[in-house]
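*Asks:* coords below, sequence missing:
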């Protein structure tokens, strides 16, 4: 890549994203240094990145550095990134790097970008399935796991890009062919500093040619209306107006892209319920913006299978269902999860990241049989329950394992209830990630009720 050849670039972070960025930079002819707070992570990279300098714990860029490519989790107030800014060295993320590299390709792929507080991974999975049903060489990438720079260099024709608020913060010039903002609720306030800053980062996805958003949320609808995109498309769980997608007589209907078209039956969408339908319409809108016909949308949604740890049935015993929704890592996601059940024993807790659970408890407290709280911010959730659902039995477990939590939940549950792990919080206080947490829950359930409890 011409703009990278011969440049001195510092990569901040030695995880999956950092490694992919470093490999792409090397291939483009840059001189690369990688830094990380973990000497072990750097050591693991040594045999994989010959020709790269690996330097632990840098708090300022090397004097010769002309560009810093940061992993998305590095906060803007990290000493290294502050020092780069003070020295006039540009800081970008791996997504921005991929975008700039794509601009130099003669036949660059189309970017279809997805963000929101919840539903991103489901939506990009649906989108990938729909695009492939239409015969398009497409891949889901970004925050879903595959670095965007890897997807770009693999030569795919369409990139279904999941973007976190962190990635959008570090991607100032990305302008997707079409982008969707699914929803917004408090999340990552400890990283962004305020809800306004978080929302501003998310709104970056609406700066391309076609902007799509969930207009049932008035705040999101306002962000869509103020978008600089040439075309604005809304989706709603109600009947759609002209220029929207929505639900009519049990069908998903498109009134935005050409003549009115039925895209799929509500009953064909998995996961079901309002969140799944919203995600399906978002994916459909992005695909339709690229000319995908209605029949491919329907086939792609039929073919799609939700990922693990998202409203995943684990077992049933004595009339009690056990559901793993470990991916509900913030209050907004947990609220949607609880709303899918009539009577719930809620297993929750972890790192709230500055978010409040008050609205969640206010709106869904009536369906709680009980609550079992674990993790660093368990007392904050207990306080909200005491204020807004004081009649709900609560077990606050100190220094507890997931086995302890499942046993406590079982003791509260009655036939017809669902024991739901919907933590409303991040997992890193007790687990390596949400998948580790979900597996611990599923393993504890199976150990308690027996493998015969699975269906």
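*Replies:* Arrived safely, thanks for sending. Predicted model, so just to flag it, every value in this text is computed and none were measured.

*Asks:* contacts and neighbour counts: CA atoms only from here.
*Replies:* Noted.

*Asks:* Am I right that residue 108 is in contact with residue 100?
*Replies:* No: with contact taken as CA atoms under 8 Å, residue 108 and residue 100 are classed as non-touching, separated by 10.5 Å.

*Asks:* Any idea how many residues pack against residue 258?
*Replies:* Under the neighbour criterion other CA atoms under 10 Å, residue 258 is assigned a count of 10.

*Asks:* Give me the distance between it and residue 294.
*Replies:* Taken as CA to CA, to the nearest Å, the spacing of residue 258 relative to residue 294 amounts to 11 Å.

*Asks:* again, but for residue 332
*Replies:* 31 Å.

*Asks:* Chain neighbours aside, what residue packs nearest to residue 302?
*Replies:* Spatially, and ignoring its direct neighbours in sequence, residue 302 is nearest to residue 268 (6.1 Å; CA to CA, 6 or more residues apart in numbering).

*Asks:* and the one you found, how many neighbours?
*Replies:* Residue 268 is surrounded by 15 other residues when neighbours are defined as other CA under 10 Å.

*Asks:* The one 4 residues further on now?
*Replies:* Each residue near residue 272 was counted by other CA under 10 Å, and the total is 16.

*Asks:* Then the one 10 residues further on?
*Replies:* Other residues near residue 282 come to 31 when the count uses other CA under 10 Å.

*Asks:* mind listing what it touches?
*Replies:* By CA atoms under 8 Å, 6 or more residues apart in numbering, residue 282 lies in contact with 123, 180, 182, 212, 213, 214, 235.

*Asks:* try this one next to it:
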């Protein structure tokens, strides 16, 4: 894309906070636009020093081991998403009258006069899947697009890259939205809201407010979840351009200005000539992969954004059919002895696990890990009738065991005290013992993975390996 005139950054002294992927991307881009850049990071490991070397060769200063002191003469601080608002570096910036923004804000400012439209997506769960679905639909419509933001290539690199785009599918985290005050999307969606990252935001209210920033200045559509009143409230509170519409999505029959489901068909009553009397068929539920309820909701949100951009119904259908979900997102691993084994390692919080559990009728649930301050009573209450049994792993498994004892005392529970990576193989063996033909063994941990695994991908791989080993034993 053609960037905007670099005069805003030319000759400025810019401090980049964080030596991660987005920080390195921002540092290189800003240096290339004529800024004097210093990258600061509190770490000083061998890995940090290795990442610093190529930057220093390009004339970018790197200061390791000090994430507190604001470099002298700083005109602007560009932060990586994970840095908390109360970080001492930012307090020093505020005292000096220096603004703090994120890489998404820089990308927004760098758009050229013929820049691609942004269709933006946030929510506690489902962001990545919905963003990828949207990109697939846009491609099916013949549009030049990419899924960017909190996913894939750093967004600054896409904005400054040589490839031309018509429209971008932009996934945005609450962190990124917090640091992007100028963002004004063509249309945007908040998929859902549930407590998450409260240690970063400080409260649910602050978390929701940052999510709601995605609606500010929307031009065409603010897409919300009819089943989640909090998302509609964010639309009501947003300051949007005149004529921008509130568009709901629902798993039920849609009302006017909504997308929903009727007799296994995804239908549109928002972007039709007569919303009171007309409904446009978009796709069949079977076109959604996998057709679990929460994933159908994702598909409806993606369809709403695509339709807001003017995409024809056939492209919505074709894009959904073409879409292949990432690994470890409610992925079917194998059937062994009449039991289905499903990997949803990406379900790292209770909200995601609840959606996953709602997709199956009779479940042996593998759960546990790092709870991150979560409680499990509501999750167990809502899911108890579906549970054949539960196998618990990880550091905070006692919290889930206690919730099961309170709300599902009849459900047999296996509590694995092991927290080594080999515990997953034992968990699968125990789940197989509890399961009966027709059941689903669902690994939807409702917890983070770092107590036992490098990340949720490694946890999912361990589950899949254990299932395949089980299949070899029990063909």
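*Replies:* Noted; the coordinates are in hand. What you see is a predicted model; the values in this text were computed from it and never measured.

*Asks:* Mind checking the TM-score on these two?
*Replies:* These two chains, once laid on top of each other, score a TM-score of 0.95 by TM-score structural alignment, normalised by the length of the first structure; 451 aligned residues with a CA RMSD of 1.8 Å.

*Asks:* Just say helix, strand or coil for residue 196 of the second structure.
*Replies:* Secondary structure, DSSP: H, G, I helix; E, B strand; the rest coil: residue 196 of the second structure is coil.

*Asks:* That one matches what in the first structure?
*Replies:* The pairwise alignment with the first structure assigns residue 196 of the second structure to residue 187, based on TM-score structural alignment.

*Asks:* if I look at residue 328 of the second structure, how far off is residue 225 of the second structure?
*Replies:* Here the criterion is CA to CA. By it, residue 328 of the second structure lies 24 Å from residue 225 of the second structure.

*Asks:* Residue 52 of the second structure too?
*Replies:* Noted for residue 52 of the second structure: a distance of 43 Å to residue 225 of the second structure, by CA to CA.

*Asks:* Sticking with residue 388 of the second structure, tell me its helix or strand.
*Replies:* Residue 388 of the second structure belongs to strand 387-392 when assigned by DSSP states H and E.

*Asks:* hey, where'd the helices end up in the stretch 351-455 of the first structure?
*Replies:* Secondary structure of the stretch 351-455 of the first structure (DSSP state H, counting those that start in this stretch): helices at 358-364, 378-388, 402-412, 434-449.

*Asks:* For the alignment partner in the second structure of residue 24 of the first structure, which residues are in contact?
*Replies:* Taking TM-score structural alignment, residue 24 of the first structure has residue 29 as its aligned residue in the second structure. Contact analysis of residue 29 of the second structure by CA under 8 Å, 6+ apart lists 156, 157, 160.

*Asks:* Would you tell me what helix or strand residue 29 of the second structure is located in?
*Replies:* Residue 29 of the second structure belongs to helix 21-32 when assigned by DSSP H and E.

*Asks:* That helix: which residues count as buried?
*Replies:* 22, 23, 24, 25, 26, 27, 28, 29, 30, 31 (16 or more other CA atoms under 10 Å).

*Asks:* which one in the second structure is aligned with residue 297 of the first structure?
*Replies:* With TM-score structural alignment as the matching criterion, the partner of residue 297 of the first structure in the second structure is residue 316.

*Asks:* And for that match, the neighbour number?
*Replies:* The burial metric for residue 316 of the second structure, expressed as a neighbour count using other CA under 10 Å, is 31.

*Asks:* What distance do you get for the closest residue to it other than its chain neighbours to residue 268 of the second structure?
*Replies:* Closest residue to residue 316 of the second structure apart from its sequence neighbours, by CA to CA, 6+ apart: residue 137 at 5.2 Å. Using CA to CA, one obtains 15 Å as the distance from residue 137 of the second structure to residue 268 of the second structure.

*Asks:* any idea how far residue 438 of the second structure is from the closest residue to residue 471 of the second structure other than its chain neighbours?
*Replies:* Nearest residue to residue 471 of the second structure in three dimensions, chain neighbours excluded: residue 336, at 5.6 Å (CA to CA, 6+ apart). Remark: distance between residue 336 of the second structure and residue 438 of the second structure (CA to CA) = 10 Å.

*Asks:* In terms of neighbours, single out the busier of those two.
*Replies:* Under the neighbour definition other CA under 10 Å, residue 336 of the second structure and residue 438 were set side by side, and residue 336 has more, 18 against 14.

*Asks:* Just tell me what that one corresponds to in the first structure.
*Replies:* Aligned against the first structure - with TM-score structural alignment as the criterion - residue 336 of the second structure pairs with residue 317.

*Asks:* can you check residue 82 of the second structure too?
*Replies:* When the first structure is aligned by TM-score structural alignment, residue 82 of the second structure is paired with residue 73.

*Asks:* tell me the secondary structure for residue 120 of the second structure?
*Replies:* Classified using three-state DSSP, residue 120 of the second structure is strand.

*Asks:* How many residues are close by it?
*Replies:* By the criterion of other CA under 10 Å, residue 120 of the second structure has 30 neighbours.
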